[in-house]
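K.L.:
for reference, the sequence and a predicted model appear below.
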Amino acid sequence: MTSNRTFSPQEMNVLIALQEKPSATLEELARVTSFGTSLVYKILKRLTETKIHEKPAFSITAHPNQFALGLEVIDVIVKCKNLSQIQIMHQLSIIHPYTIYRAKCFGEVNGIFFQFRIPIGTKQFIEALFSRLKEKKYIESYQILEFGAKNVIYTTVKLESWNLEQLSWNFNWNNWFQTEIELSQKDKSIQKKSEKNLQNTVRHPGYIKKWFKKRDVAILNECVIDARRKNKEIMDVLETKNQINFSPQSFSRRFMKIKEECIDFYRVFIDPNAFQLITPVLILGKGEKMEIKKLVIRLQKDPIPFNSVLKSKNSHFFWYLHLPSLYLTQILHKLQAILTEIQFFYIDVGTVKSWGMWHETYDNDNHDWIHTHEFMVDDVLIGISKFAKDNIVKE
């Protein structure tokens, strides 16, 4: 999918300012860009216009503080041999209460790439679910990727690296990999300190659950969808979609508490088609621990100008990237030189579907996410079996 959308220098300046501070007010954006507030308002309105273009030029989403919420992300790659299994997996993504991402993938495995945001300590239910799906011949095989939450790095599109005149990126993988990166004593101490803080913090996973409620999940979900909306807009959506009502004062107080304790950071997503970023790929690799560590440190110190998520654990890593197609061979060539194993997947961007947080997954009485075998496995299998029987196969 291509796009004819281009940006003026003024629009680029506003987008760059937003990337630096996603939650900036009009006044703050005007100060940074040296534009008048009214001009910034007009530019933002133009960039979010959807009448001409299929989607807004950018979106800003909140990334939940998963540790505070007592949640973790699990990645699963499922092998499917035919269209029937693909359709069943599409239905699974809709039925499962904790799905956050689904897309078809092609490469080492042809099938579906899933992400689930589940209560910490319930990974066995994901294992049990896919094991049963395999037994029932709904899938061929599956691979659960285990990286944890400690070593995850996010990078975002950096428009400073986009050449507006030539409509190309000022970036070269060869140069990036040639930059000397050594794990200094300071890096080692910082890494050990951060891991220790995560493990030995006085706050335990899910510490906000003592005051968190179902309505707060709904509020947080709206921030995940679009974090720049005004309070009144979010209140209207909550009332219409979830029948949740607040007074302006009580919502303002609750919203502030959620932003302070339940949101980790914000990310700005720019229309990838306007910058040739039309090729999402997933790379799984294995190599020497020191090589993986150098890759992690390099990305921390010198972030690439593209959207990506890098996860690492010991000698393994996971890298999901949005890249211009011309850059693929460069990165694969470089990674091949430092890794012992590589799995490569094309992600079918046309099948990408993402979800936020469903408020019905939270139990107000127990102050916890619903994490029973019945909720996460049995009910899902019943729904899948019914779908398969009615639409695809006879059991």
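P.N.:
That came through fine. Only a predicted model underlies this, so the values are computations on that prediction, with no experimental measurement involved.
K.L.:
when you work out contacts or count neighbours from here on, use the C-alpha atoms and nothing else.
P.N.:
Noted.
K.L.:
show me the contacts for residue 324.
P.N.:
Residues in contact with residue 324 (C-alpha atoms under 8 Å, 6 or more residues apart in numbering) are 275, 276, 277, 278, 279.
K.L.:
got JSON lines for those, with secondary structure too?
P.N.:
Putting these into JSON lines (DSSP: H, G, I helix; E, B strand; the rest coil) gives the following:
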{"residue": "275", "secondary structure": "helix"}
{"residue": "276", "secondary structure": "coil"}
{"residue": "277", "secondary structure": "coil"}
{"residue": "278", "secondary structure": "coil"}
{"residue": "279", "secondary structure": "strand"}
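K.L.:
of those residues - the most surrounded one?
P.N.:
Ranked by neighbour count (other C-alpha atoms under 10 Å), the contacts of residue 324 have residue 275 at the top, with 25 neighbours.
K.L.:
state the distance from that residue to residue 28.
P.N.:
26 Å (C-alpha to C-alpha, to the nearest Å).
K.L.:
that older thread, tell me the one of the contacts of residue 324 nearest residue 74?
P.N.:
Relative to residue 74, the closest of the contacts of residue 324 is residue 279; by C-alpha to C-alpha it sits at 22.8 Å.
K.L.:
take a look at this one as well, against the first:
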Amino acid sequence: MVDHSDLRILTALGRDPLGTVQDIGRSTGMTSATVSIRLKKLRQTGALFSVSAQLTYPTLGLEPVVTFIEAPFKSLAKIETLLDRHPYTRYRVRCIGYYNGLYGLFAVPEGTLTTLRDFLDELKGGVITDYRLDTPTNGWSYSEIDYDLYDMAQDQWGFNWAKLESSLEGVDTTPPQAKTRSSLIRRLDVKDLRILEQLTIDARRKGKRIAADIGITPYHLTRRMQFLNENRVVDSYRVIVDKGVSRLVTMFMFLCHCDAGETRRFTSAFKSLPFQSTLIPTHQGFFVQASIPPLDLPILGSILQQRCEKIESLWSDYRSSMRYYFWPGAYKDGTWDDSHEFMVEKVLGGAD
């Protein structure tokens, strides 16, 4: 069971994911010793699972794919097993609403979208009924939850949605100069990829431990981390909490169809959203996954409805969600394994 002080620490982590206990102490008004004890307790009880790096996939020669799988309830467990087996699955969660089945995020080698379709097509006619793929564009937006807005005694949130709505008007919708995130994969080695793996497992682990696990010196780790940060290989950090903490909010998803100007408005505004969210621009508009108080859903829905031509809404079961660590094992002989055998046949083999 978390208390108000624990929630303040989680809020501080959201604002400064890699901050030291001294940094968090200054932010929360607690001593470093108190922060250290509480962080340890949060981890031991499972309330705080990790702080996970969110990667910029194009810099690694990978193409992110937003995927919705329509399937009957009886097939969900089997599909989840298959997604667990797929080498390029990044995230999955059960969803209900416009799509009934699963939402998944893949990051596949560039140019292999057809191979991903082959994998999903193999599941049609028995396991899934249909699927939809969206290829995101650049400029993802992330936000973390601010528990300072939660009144534990009253069990209610005090966020001013009107302020967020008004902020949409002040966003410059002029198309930015086109930026392409070129792949850096040729400038990385397996040890760099293992660093990224460790950052997705838990970016708050001590550098000495990460270096020891990889088999490099702390100096080498520091130098490569500087390179990865300068080139924006890590896009953001996500604070992963237990469902006992996340019960304060419910995860909703919206596929919004709108013009590029509105997408830029929401991308900018959602950076200040005091709830954990990921906004992914697409060619049709944007996809947003946000954990918000259930009572606030109509307010957010109304804001979206006023500016979007069409909205496809879903809610998801946080308990069924699975995040996958970055896996260097798919990188072989200087390239990502993009063979049909690796991405389709081996995944399907032995799945029955």
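P.N.:
Thanks, I have it. This is a predicted model, so every value here is computed, not measured.
K.L.:
which of the contacts of residue 324 of the first structure are conserved in the second structure?
P.N.:
Checking these against the second structure (both residues aligned by TM-score structural alignment, their matches' C-alpha atoms under 8 Å), the contacts still present are 277, 278, 279.
K.L.:
from residue 320 of the first structure, how far off is the first one?
P.N.:
To tie it back to what came earlier, the one meant is residue 277 of the first structure. Counting by C-alpha to C-alpha, the gap from residue 277 of the first structure to residue 320 of the first structure is 13 Å.
K.L.:
ok, now the last one?
P.N.:
Between residue 279 of the first structure and residue 320 of the first structure the distance is 11 Å, computed by C-alpha to C-alpha.
K.L.:
same check, this time on the second one
P.N.:
Separation of residue 278 of the first structure from residue 320 of the first structure (C-alpha to C-alpha) stands at 13 Å.
K.L.:
ok, now residue 103 of the first structure?
P.N.:
12 Å.
K.L.:
residue 336 of the first structure too?
P.N.:
Taken as C-alpha to C-alpha, the span from residue 336 of the first structure to residue 320 of the first structure is 16 Å.
K.L.:
and for residue 93 of the first structure?
P.N.:
Relative to residue 320 of the first structure, residue 93 of the first structure is positioned 19 Å away (criterion: C-alpha to C-alpha).
K.L.:
now residue 357 of the first structure
P.N.:
With C-alpha to C-alpha as the criterion, residue 357 of the first structure and residue 320 of the first structure are 22 Å apart.
K.L.:
between these two, which one's more packed in?
P.N.:
When residue 357 of the first structure and residue 320 are compared for neighbours, residue 357 comes out ahead with 22 against 18, by other C-alpha under 10 Å.
K.L.:
what does residue 56 of the second structure correspond to in the first structure?
P.N.:
Structural alignment (TM-score structural alignment) places residue 56 of the second structure against residue 65 in the first structure.
K.L.:
swap that for residue 134 of the second structure, sorry
P.N.:
Checking TM-score structural alignment: residue 134 of the second structure goes with residue 145.
K.L.:
that match contacts residue 75, doesn't it?
P.N.:
Yes: shown here, residue 145 of the first structure and residue 75 form a contact pair, counting by C-alpha atoms under 8 Å, at 5.3 Å.
K.L.:
now the helices for the stretch 201-350 of the first structure?
P.N.:
Counting by DSSP state H, counting those that start in this stretch, the segments of the stretch 201-350 of the first structure that form helices are 214-225, 231-242, 248-262, 289-301, 328-338.
K.L.:
out of these, deepest packed?
P.N.:
helix 214-225 (a mean of 21; mean count of other C-alpha atoms under 10 Å).
K.L.:
superpose on the second structure and give me the mean offset of it.
P.N.:
Taken over the aligned residues, the distance from helix 214-225 of the first structure to the second structure averages 2.1 Å (mean C-alpha distance after the TM-score superposition for the first structure).
K.L.:
between that helix and helix 231-242, how many degrees?
P.N.:
Angle between the axes of helix 214-225 of the first structure and helix 231-242 is 120 degrees (criterion: axes from the mean of the first three to the mean of the last three C-alpha atoms, to 10 degrees).
K.L.:
no further queries at this time; thank you.
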